[in-house]
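**Student:** Only the shape, not the letters, is given here:
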């Protein structure tokens, strides 16, 4: 099965928390990796997301460790939408 990882970057203007996170994360830019696999048997190229990971700490932030934490893409979208609200 063919797979790929795509990267996106998200920005939070305010500190945020995602479900299953132990601590509040600071505002800033974060890299998000999306793991996808090809849908076989289709006559066109299609991909199915099988995992998403956020990199902590955020870009340009200092931390003693760096980690990739699995996230639910719907939870990330909800947190970003909440961050955009005044």
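**Tutor:** Ah, there it is. These numbers were taken from a predicted model, which means no experiment stands behind them.

**Student:** use CA for all of it now, contacts and neighbours both
**Tutor:** Noted.

**Student:** Let me know the secondary structure of the spatially most central residue of the chain.
**Tutor:** Compute the mean C-alpha point of the chain, and by CA atoms, centre = their mean the closest residue is residue 32, 3.5 Å away. Under DSSP: H, G, I helix; E, B strand; the rest coil, residue 32 falls in the strand class.

**Student:** Can you show me the strands along this structure?
**Tutor:** Taking DSSP state E as the test, the strands found in the chain are 3-12, 28-38, 47-56, 67-70.

**Student:** what's the closest of those strands to residue 81?
**Tutor:** Smallest distance to residue 81 across the strands of the chain (CA to CA): 9.8 Å, for strand 3-12.

**Student:** Now do that closest one against strand 28-38: the angle between them, please.
**Tutor:** With axes from the mean of the first three to the mean of the last three CA atoms, to 10 degrees as the basis, strand 3-12 and strand 28-38 are set at 160 degrees to each other.

**Student:** Second structure follows, compare the two:
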């Protein structure tokens, strides 16, 4: 089984909540890592998402300390949609 990881930076313009994290997160840029596995047995390359994780500042930790939380890709998309619509208000 072949696994690949994709990293991207996601920016929130407003404080936000995301399911799976019990606290409000501050506005800013966050690293999102998506792990995908190759679907074998096909005549072309295809990948299936198996995990999505976001790196957030550690709660109460010293500056620069971070935590990685597993989240749902739909939950991330919902948080991004809410943030974008708040910018239009």
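**Tutor:** Thanks, I have the structure now. Keep in mind that this is a model prediction, so the values were computed, not measured.

**Student:** which residue numbers in the first structure go with stretch 33-42 of the second structure?
**Tutor:** Using TM-score structural alignment, the residues of the first structure aligned to stretch 33-42 of the second structure are 33-42.

**Student:** What lies in contact with the matching stretch?
**Tutor:** 1-8, 45-54 (CA atoms under 8 Å, 6 or more residues apart in numbering).

**Student:** Out of the residues you listed, which end up buried?
**Tutor:** Buried subset of the contacts of stretch 33-42 of the first structure (neighbour count, 16 or more other CA atoms under 10 Å): 52-54.

**Student:** Let me know the outermost residue of the second structure.
**Tutor:** residue 43 (30.4 Å).

**Student:** if I look at the closest residue in space to residue 76 of the second structure that isn't next to it in sequence, how far off is residue 81 of the second structure?
**Tutor:** Of all residues not flanking residue 76 of the second structure in the chain, residue 18 sits nearest, at 6.7 Å (CA to CA, 6 or more residues apart in numbering). Distance, residue 18 of the second structure to residue 81 of the second structure, using CA to CA, to the nearest Å: 12 Å.

**Student:** Between the two, which has more neighbouring residues?
**Tutor:** Taking residue 18 of the second structure and residue 81 together and counting by other CA atoms under 10 Å, residue 18 has the greater number of neighbours (17 against 11).
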